[in-house]
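Chemist: Need a 3D model of the sequence below.
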Amino acid sequence: MSLAACGKKAEQAPPPPPEVGVITLATQPVANVIELPGRVQAVRTAEVRARVDGIVERRLYEEGTDVRAGQALFRIDPRENQAAYDAAKGALARAQAAATNAAQVVRRYSTLVGEQAISGQEYDAAVAQQRQGQADAASARAQLDRARLDLTYTIVTSPIAGRAGRAQVTEGALVSASQATLMTTVEQLNPVYVNFSQSRGDLLKLRRDLASGAVRAPQLDRVRVTLELEDGTRYPQAGHLDFLDMSVDENTGTVSIRSEFPNPQRVLLPGQFVRARIEGGVTTQGLQVPQRAVQIGPQGASVMVVGKNNVAAARPVRLGELQGGNWVIRSGLAPGDRVIVNGLQKVRPGAPVRIAPPGRQAPQGSAAGARPAAPAAAR
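Modeler: So this is what the prediction gives:
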C-alpha cells in the first residue's frame, strides 16, 4: 500500500503551458524612413591662393570670422608689381608715339605719291611702318593691362562670402604664383550639404517598390530629411534631398546622395558626422511590432510567434527604423502572424503556449494596425 501511494505522488500532472499575450499582424501604411550615416560638407569652399610672387606684408582679416565676397584678406608687397606697371605704362606711351609718327608719315606720303614725288615702294613701306606701330601699341596696351592685373593681385580678396579659416601664411612669408601658395580657406556654412551613401541593392528595391505602388514617395526635392547629431540630439531644422548620383562607386557598390540643410547658427560644421533620417514616402503594406516583442542578439533580431497547435517558434526578422514604440519589419513576418508581446520570459521555442483571452492582454504599446489575437478555443 505504501509503494502504491508513492507511485501516485510521482505521477503528478505536467505544468500547464505558459500564458502569453499576442497580436495578429495586419498591414498598414507605414512611413518609409531610411536611416543612413553621413558627413557635413560646406556648400562652397574656396581655397585662397597667391596669384603673384611676393612677400606678405599684412593679414587683413580676423581668423575664424565671416567675410564678404571681395573683402581683402592679405596684402602682398606691391613695389615690384608697381614698378612693372610703371614700365609697361611707359612702353605703351613710346609705342603710341611711334604709331602716331608713322600715321603722319603716311598722310604726307599719300599726297606725294599721287604727284609721283616719291615711289610707290616708299609709300608702301610707310604704310607697313604705320601698321607695325599700331601692332606695337596694341601689344604694349596688353602688357599694361597684365601689369595692372598683377598689381591688383597684391591685395588678396575672398572670392565668396563665408567663414574664413586659419591663415596658412604669416607676415614676411614668400608666396609664389607658380606654386599657387595656399593662404587660407573660406567656407560657406549656411546652408550646408550632408553627403551619405546607399547600397545599390537597397536603391533597386526602392525603385521596384515605387514602380509597383508598394511605396508612395514625393519628388526628389520634396523628400524631407532630419538629422541626429553625435550626442544623440535631434537637429532642430529639417532639410531636403537635392542630389542623387547616377553612377555606382565601383569600390563600395553604393550610390551617393546629398541633402541640403539650413545652418543659421553654424551648428553643423564641415566634416562633422551625423545620422540622417530620410522620409522617403509611405509603404502602403507595412508591418510593425511593439519594441518589447523584438529580441536583439549577436545573430540579429528575432521575435517569438505562435504557430500551428499553439507552439512557439523563434522567427528571425530584418528590422527597419524605430517609429514611436514600434519596430518596422522589413522582412521575416507576414500578415496574420501571431507575435508574442507579453510573457516572453516564460516561452521556449518548440514548446506549447496558451494564448490569454483578449481582456487580459495588455494593449498598451501594441503596434498600430495590429489586433490582440483570440485564444485558441475561439480561433
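Chemist: can we go C-alpha only for contacts and neighbour counts from here?
Modeler: Will do.
Chemist: which one's the longest strand in this structure?
Modeler: In the chain, taking DSSP state E as the definition, the longest strand is strand 28-49.
Chemist: Distance from the chain centre to that one, please.
Modeler: Centre-to-centre, strand 28-49 and its host chain are 3 Å apart (C-alpha atoms, centre = their mean, to the nearest Å).
Chemist: Quick check: buried residues in that strand?
Modeler: For strand 28-49, a neighbour-count test (16 or more other C-alpha atoms under 10 Å) marks 28-35, 37-49 as buried.
Chemist: so what does it touch, helix or strand wise?
Modeler: strand 182-199, strand 273-286, strand 312-323 (3 or more C-alpha pairs under 8 Å, 6 or more residues apart in numbering; DSSP states H and E).
Chemist: Show the contacting residues for the spatially closest residue to E47 that is not a sequence neighbour.
Modeler: Among residues not flanking E47 along the chain, T185 sits closest, at 4.6 Å (C-alpha to C-alpha, 6 or more residues apart in numbering). T185 is in contact with T45, A46, E47, V48, A164, G165, R166, A167, counting by C-alpha atoms under 8 Å, 6 or more residues apart in numbering.
Chemist: For the comparison step, fold the sequence that follows:
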Amino acid sequence: MTSPLRSLALACAVVVALASCKKKEEQQAMPPPEVGVLDAKPQSLPLQRELVGRLSAYRSADVRARVAGVLEKRLYTEGTDVKEGQPLFRIDPAPLRAALASAQGQLASAEATYANAKIAAGRARSLAPQAYVSKSDLDTAEATERTSAAAMQQARAAVETARINLGYAAVAAPIAGRAGKQQVTEGALVGQGDTTLLTTIDQLDPLYVNFSMSSDELAQLRQAQAQGSVALNAEGKSTVQVKLGDGSTYAQSGTLDFSDTAVDPATGSVTLRALLPNPDRVLLPGAFVSFAANLGQRNNAYLIPQQAIQRDAKGAYALVVGKDGKVARKDVATVGQQANQWIVGSGLQAGDQVIVSGLQKAKEGAPAKATPWTPDAPGQDPNQPQGGAVAQGQGQAAAPQAQQATGQAQAAADGATPAAAADSKPKQQ
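Modeler: All right, here's what the predicted structure looks like:
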C-alpha cells in the first residue's frame, strides 16, 4: 500500500474511533428515565359483591273460611293494610247460631239425665248395706251415673264447638299486613268440604331478600374470615344495600340473617337471605332487585390503578422502583376491583413505589428516577377509596381494557429512540 493510501486509512480509523467514543460518552451521560410512582399503603376496604335477589314477605298468611256457609260481605278494602284480628269477611251466621242452640239444648238434656242418674246411684249405695238393693242393681245404677256424666261432658264439648264455629263466621286477619285481592265473591258457598281461600295477607315490613352464592366463593369468604384477612362489621353481620329500578340507592340497608346448611346439587350454590326494613312499603314481595352485599372489611389491601397492574403468562405483576433505584418486578394477586383500581391482596408491601406512569420506559433491572404520580381526576387517588370494593369475579371485565392499554404502552416502547426516552417526561395516566 502506498504511503498516501495508508495515511488516508489511518485518518478514517481515527475519525471512526473518535465518533464511537463520543457516542459512548453520550450514552453513559444519559440520565435514568423518569417514572411516576405511587407509594403503596395498606388499608381496610369494604368487600362488596354485586348480586341479584328476589323479595319475599316476612310473613304471609292465607285467610281461609274455617266453617261452611254463604259469604255475606267483605269488610276490608283490597290492597290496604289491616291489623291483626281485624274482621275481613262475614259468613252467614244463622245456621251456626241454630247449631249452637241445638247443642245447648242437648247439653241441658244431658245435665238432667246425669242429675237423675246421680240421685239413683246415691240411693242404691245407701240401701245396699241393708240388702234392700241387689249388688247387680247397684252396679247398674253406678254405671248409668258414669255414662250420664260422660254424655254431659260430650254435650258441653258440642256447645263449645258450636260457639267456636259461630265465631268463625266473622273471618279475622291472622296477622298484620297488606290484604290482597278477594278470591271469592259475596254469595258464594265457602268452606263446604274444604277451607276455601278468601285472600292473602303479606307483612311488608320488613322484607326478605333471597339470593344465592356459589359454594366455592362462600367457602373462600369464610376461610378469609377465619384467617383474619376479612372481618365483619362491629355487629358481626354482613349488610346489603338495595338499588331501585331507577338506579338510586334504597335508603334502608339490610342484614344477612340466614345461610342454608346444604348446597343445591343442581346449581352448586348456597341459598342466603337478608332482612331488609321497608317502613314506607316501597318494595313489594316477588320483585327482583340488584344489591351490593357488604361481606365485611378486607384488611391489609392495596388500591392500585389499573394501568399499573400488568399481566403475562405468569400472572399479574407490578413494576416497582426499589431502594437501589432500579426497576423490579413484583408478582401480585388481585382480589377485586374498585372503580378504576385493582385491589391487591398480596404481593406488595407498605412503602413499595409502584410505577403507574412511564411504564414504557421502565425496564426490569434498569435504573429509573421515581417521581410522585398524580391522578388526572378527583376520586382516582387509591389512598382515598370511593365506595365499596367489588369482589374478584366482578372486576375481571376490566382486565381486557387494562391489557390493551399495557400492550399499547409496550408497542410505544419498542419504537422509542434513546434520545426520546431521555427527554420525555412521565405522562399522567
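Chemist: Show me what the residue nearest to E47 of the first structure lines up with in the second structure.
Modeler: Aligned counterpart of T185 of the first structure in the second structure: T200 (TM-score structural alignment).
Chemist: so who does the aligned residue in the second structure for A214 of the first structure touch?
Modeler: Residue pairing (TM-score structural alignment): A214 of the first structure is matched to S229 of the second structure. Counting by C-alpha under 8 Å, 6+ apart, S229 of the second structure makes contact with R298, N299, N300.
Chemist: How about the first one: what's its closest non-neighbour residue?
Modeler: Take R298 of the second structure and drop its neighbours on the chain: the residue closest to it by C-alpha to C-alpha, 6+ apart is V230, 4.4 Å away.
Chemist: And the last one, by the same measure?
Modeler: Ranked by C-alpha to C-alpha, 6+ apart and with sequence neighbours excluded, the top spatial neighbour of N300 of the second structure is P42, at 4.8 Å.
Chemist: Please enumerate the strands of the stretch 151-300 of the first structure.
Modeler: For the stretch 151-300 of the first structure, the strands defined by DSSP state E, counting those that start in this stretch cover 155-157, 162-164, 174-175, 182-199, 215-216, 224-228, 239-244, 254-261, 273-286, 288-290, 294-297, 300-306.
Chemist: Superposed on the first structure, what's the mean shift for stretch 105-112 of the second structure?
Modeler: In the superposition against the first structure, stretch 105-112 of the second structure averages 1.0 Å from its aligned positions (mean C-alpha distance after the TM-score superposition for the first structure).
Chemist: so that stretch corresponds to what in the first structure?
Modeler: Mapped onto the first structure using TM-score structural alignment, stretch 105-112 of the second structure covers residues 90-97.
Chemist: contacts for that stretch?
Modeler: G133, Q134, D136, A137, A140, R141, L144.
Chemist: What span of the second structure is the helix or strand encompassing the fourth one aligned with?
Modeler: A137 of the first structure is located in helix 120-152, with elements delineated by DSSP states H and E. Here helix 120-152 of the first structure aligns to the second structure at residues 135-167, judged by TM-score structural alignment.
Chemist: Mind reading off the mean deviation between the matching stretch and the first structure?
Modeler: Mean deviation for stretch 135-167 of the second structure: 0.9 Å (mean C-alpha distance after the TM-score superposition for the first structure).
Chemist: what about that stretch, distance to the chain center?
Modeler: That offset, for stretch 135-167 of the second structure, works out to 60 Å (C-alpha atoms, centre = their mean).
Chemist: Please apply the same query to stretch 95-112 of the first structure.
Modeler: Distance of stretch 95-112 of the first structure from the chain centroid (C-alpha atoms, centre = their mean) equals 66 Å.
Chemist: Only the buried residues of the helix or strand where V37 of the second structure lies, if you could.
Modeler: According to DSSP H and E, V37 of the second structure maps onto strand 34-39. By neighbour count on 16+ other C-alpha under 10 Å, the buried set for strand 34-39 of the second structure is E34, V35, G36, V37, L38, D39.
Chemist: Dump these into TSV; add distance to A422 of the second structure as well.
Modeler: Shown next, in TSV, are the buried residues of strand 34-39 of the second structure (distance: C-alpha to C-alpha, whole Å):
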residue	distance to A422 of the second structure
E34	8
V35	11
G36	15
V37	18
L38	21
D39	24
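Chemist: Now for the residues you listed: which two are most distant?
Modeler: E34 and D39 (15.6 Å; C-alpha to C-alpha).
Chemist: Alignment lookup: C6 of the first structure to the second structure.
Modeler: Counting by TM-score structural alignment, C6 of the first structure has no partner.
Chemist: helix/strand/coil for C6 of the first structure?
Modeler: helix (DSSP: H, G, I helix; E, B strand; the rest coil).
Chemist: Can you give me the neighbour number for it?
Modeler: 10 (other C-alpha atoms under 10 Å).
Chemist: now swap in A420 of the second structure and tell me
Modeler: 10.
Chemist: Ok, the one 3 residues further on next?
Modeler: Taking other C-alpha under 10 Å as the criterion, the count of residues near D423 of the second structure is 12.
Chemist: ok, so what distance separates it from D376 of the second structure?
Modeler: According to C-alpha to C-alpha, to the nearest Å, D423 of the second structure and D376 of the second structure sit 22 Å apart.
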